[in-house]
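*Asks:* Whatever this is, show me its structure:
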Amino acid sequence: MKKILAGALPLLLLALFTACGGSTGTEITVTVENYYGQQTLPRALAVQSGDGEWAYLPPDDQGNYSFFLPAGEKRYGVAVVCGSAMALSNDAFSVVLQLTSDDSTNPRVFCPGRGEFVYAKGAVDASAVTANDWKVYGPFDSATDGSPGSTGNYDNLEVPRLPNQDLVAVAKDLSGEAIAVKVARGVNVDAPFTWDATITATDAVGSGTVAAFTPPGGYSGFYSVQYCTSGGTCIGEDLIGNGDSSGGGFKIVPGSAEGDLYLFETVASAGDAGVSRLELIPAETIGNLSPGLEMAPFAAGYSPAASKRPVFPLNHPYPEITYYYGFYGSGYNFHTFMVSSGWLADNDNYTVPDLSALPGFSGLDLLSGEEVGWMVMAASGLSAADLVGPGPRIWLSPLLVIPSRAGEVLNSAWVSGSFEVP
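*Replies:* Reported below is the predicted structural model:
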């Protein structure tokens, strides 16, 4: 019996592969990466050509997933179930991309979760700047000794096992804001290592201002500023700066290098809806900042059609939408989708695909009576091609990743809510 199944399996996979275009036409090659940018294998992957049936696709010997679109077809889909080691917990995390070959023929899918890492440790001396406290940051982790003071030791800082990693030591004042920042750049990480940071007056931060702005009527306005090194280590708005629509200030990190960025976001929100503008500003040109908002909010009363496979209206009136992004789920069972404007064309609705019959996709359906949270974002500026293309990334959240590229602007409108599955 085992021999029969072993012989039948390759034929079955070949049939599924042929159903997605055979070996002629436009080749689409998919790679899956974790937080660290390391290629990894998901639990399962499926693809779609045009509006055809979804089909399971196995990886090749290099861990890539390739299929062909028939001649004349540009629209396709990729669905991934992230492995439990990559996801936020042992529950399911799925990603669906709906793209065109004009968006990308080599899309990357990003699954939240860690890859290979090592531990860093060391000592911090911030006594020269009279620090009340300090913390050391890696690309996806931070460490301190847990007690206030200008000196101390840290350990168990997780750093990706990759070349060109940056570490950042931040000295903080009594209010928790940064007063000095020291960066160790281009650390080639292969084994556990020690980094000692002595913070001096030359590491003291400067300051800039953020102008006041007027949010839409009935909305509250906010701003935030983060700092990210060229190696991908970011320190957040709690250290660099945030405030409301009346304006305020932010910290400027000394000794910036090419590729360092400030993430400046202007937000207006009311309840479960809002609009924002995110600017990636090169550190070498940073100065005083002026907020701005371009997109209008979603229409009042927006809601998906409640179902085990929800139907999301994708009809924001802004004329230059480049893609829609959304997620839905309950607990730690998350499902995300990204639909490019080219794939959507003139359609106004998107129905979450039924993948439950495919290998590795069972058990992902929502359950009757379950309370499900959801969010939809309409985006402009950054394109779908930017989101899935090559280059370093910034993880804005465990659910959303963007390219780390100076000069980019992401305008967005979002709305969120919940429903009970019928």
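
*Asks:* going forward, measure contacts between C-alpha atoms and count neighbours the same way
*Replies:* Noted.

*Asks:* mind checking how far stretch 225-235 is from the chain centre?
*Replies:* 14 Å (C-alpha atoms, centre = their mean, to the nearest Å).

*Asks:* Output the longest helix belonging to the chain.
*Replies:* helix 2-19 (DSSP state H).

*Asks:* Point out the other helices and strands that it packs with.
*Replies:* Judged by 3 or more C-alpha pairs under 8 Å, 6 or more residues apart in numbering; DSSP states H and E, the packing partners of helix 2-19 are strand 55-56.

*Asks:* quick check, residue 105 in a strand?
*Replies:* No. Assignment of residue 105 by DSSP: H, G, I helix; E, B strand; the rest coil gives coil, placing it outside any strand.

*Asks:* List the buried residues in the longest helix of the chain.
*Replies:* Buried residues in helix 2-19, counted by 16 or more other C-alpha atoms under 10 Å: 16, 17, 19.

*Asks:* Could you also give me the structure for this next sequence, so I can compare it with the first?
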Amino acid sequence: MRRMALGTGLALLLAACGGGGPSGTQVQVTLVDGLDNPIQATAAAYRAGSGPFQALHPTGPGQYRFTVPSGENRYTVVFRCPSFGTLASQVQAVSYELTLAEATSFKARCPLAYAGPEANLNQTNDNTSGQDFAGGWGQAYSATSLGAPLLDEGGDGQVNDLPNPFRVPVGPNREVAIFGQIGTTYYFGRALVNVASTTTGIPPIAVSPVGTSFATTQPVLAFFLGKEVRIPLGTGMSFPKPTADPGDLYELANFGPSQGRLRRVPGNALGSPVNTALPSLSFSPSVPTPSAGSLPTFQGLTASGFAGTSPLKGYLLALSWTGASWEHLVGQGALGAATSYALPDPTGVAGLEALKPTSGDAVNWQAVALGMDQALGQVLGARPIPQGLVPFEVLNRHLPLDLEAIGASGSYTQP
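*Replies:* A predicted model of the protein is given here:
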């Protein structure tokens, strides 16, 4: 077994808003892209308890509902993700095994999926930035354009124009932001604009110097999270603070060889320094080579050492092989006292047959234990981030959070 960097394994964490309830209640799952647009799964299935999987069909755009019958309090739901662009030849799946107490209504996100229309803001010499970044650097951000360098398109010596490829999702109140630096001074500005598919330009954005900063106790990778944009602030222990708006979050990620900590702090609650110390966790899972035609069993699911304020909430388990990847979340409530877990097999349902490696495939596995200061049903919760720090882009977009994690990985050859 080898330890893993948490980047890929944590990409399992998908968005939902939780509920709880007695047996016999309906479970509703909405499959969305990064901008909350509903998308249709290629195929889906569910089961109650340890019963057989049944095909699950949408009841509306991205809407999937099923009932956990009386006497059961646990369910599993599986989605084969639709294909997008270069992913057309890939098989991707996301799945969850949870109790009714952990969640009865949530949003699931397919990794990398974005299905909504965009507008290309390609006016020449648009002067969108109210600040000229000649002598420094400036970048523009939207939900789907991450750090496009500002240019001098008019030959007037002013670096304040959006590049022609800059794109913004269509819709009302789309966020466009400018961030940059001249000398030692940072600059920031943003606007909420209404965007149609035919929009090619927007009014100038007022950009002002950033007058405050904050520090962390350990080096981190820091991001500013606005309404839709995600702006990297750099790596280190000192960062500019573009705003103190309570609706904005500052994302601080500290990764060790196998452990990690993610903090999201509201702008109006960002102290200095922010405690970003890594936890001291223990986790040694293993995955024996399964028998021919079978999916694997994860063993040693006994992570420990989480802070009392961020207790263990579940395990993220993943398989990948040539042309396929599968990400599965099992809640601690669903796992109970068990320390081993057989990955559920939905391949008897039409459309999900490919969710099993074939003989000779080299299979990589990953397991990540998660502790957090929020209920699982809240973290699996609302609008995710369109383009984020893998693996955290799929977390509840507007939720302050202190998350601790430890992961491990390995491989085997499918018999």
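
*Asks:* Drop the TM-score for these two in here.
*Replies:* With the length set by TM-score structural alignment, normalised by the length of structure 2, the two chains reach a TM-score of 0.80; 370 aligned residues with a C-alpha RMSD of 2.8 Å.

*Asks:* related to what we said a few turns ago, can you list the residues that contact the longest helix of structure 1?
*Replies:* 55, 56, 57, 58, 67 (C-alpha atoms under 8 Å, 6 or more residues apart in numbering).

*Asks:* what's in contact with the next helix or strand along the chain from that helix?
*Replies:* As assigned by DSSP states H and E, the chain's next helix or strand after helix 2-19 of structure 1 is strand 26-33. Strand 26-33 of structure 1 is contacted from outside by 39-42, 63-71, 101, 105-111, using C-alpha under 8 Å, 6+ apart.

*Asks:* Whatever helix or strand comes next after strand 26-33 of structure 1 corresponds to what range in structure 2?
*Replies:* Once the chain leaves strand 26-33 of structure 1, the next helix or strand it forms, by DSSP H and E, is strand 44-49. Under TM-score structural alignment, strand 44-49 of structure 1 corresponds to residues 43-48 of structure 2.

*Asks:* who touches the matching stretch?
*Replies:* With C-alpha under 8 Å, 6+ apart, stretch 43-48 of structure 2 has contacts from 53-57, 66, 68-69, 72-81, 346, 349-352.

*Asks:* all helices of the stretch 51-200 of structure 1, in order?
*Replies:* Ranges of helices in the stretch 51-200 of structure 1, per DSSP state H, counting those that start in this stretch: none exist.

*Asks:* now the strands: where do they sit in it?
*Replies:* Assigned by DSSP state E, counting those that start in this stretch, the strands in the stretch 51-200 of structure 1 fall at 55-56, 65-69, 75-81, 93-100, 108-110, 117-125, 133-137, 142-143, 151-160, 165-172, 178-187, 193-194, 197-198.

*Asks:* Next up, the contacts around residue 35 of structure 1.
*Replies:* Residues near residue 35 of structure 1 by C-alpha under 8 Å, 6+ apart: 110, 111, 112, 113, 114, 115, 395.

*Asks:* Tell me if I'm right that the first one and residue 34 touch.
*Replies:* Yes. Between residue 110 of structure 1 and residue 34 there is a contact under C-alpha atoms under 8 Å: 5.8 Å.

*Asks:* who's more crowded, these two?
*Replies:* For the pair residue 110 of structure 1 and residue 34, the greater number of neighbours falls to residue 110 (28 against 22), based on other C-alpha atoms under 10 Å.

*Asks:* The nearest residue to that one once chain neighbours are set aside: neighbouring residues, count only.
*Replies:* In space, and not counting its chain neighbours, residue 110 of structure 1 is closest to residue 33: 5.1 Å by C-alpha to C-alpha, 6 or more residues apart in numbering. Neighbour count of residue 33 of structure 1, defined by other C-alpha under 10 Å: 21.

*Asks:* For residue 347 of structure 1, see how far away the counterpart of residue 296 of structure 2 in structure 1 is.
*Replies:* Aligned counterpart of residue 296 of structure 2 in structure 1: residue 310 (TM-score structural alignment). As for residue 310 of structure 1, its distance to residue 347 of structure 1 is 16 Å (criterion: C-alpha to C-alpha, to the nearest Å).

*Asks:* For the counterpart of residue 141 of structure 2 in structure 1, which non-adjacent residue is closest in space?
*Replies:* Alignment note: residue 141 of structure 2 maps to residue 137 in structure 1; criterion TM-score structural alignment. Spatial nearest neighbour of residue 137 of structure 1, chain neighbours left out: residue 168 (5.0 Å); criterion: C-alpha to C-alpha, 6+ apart.
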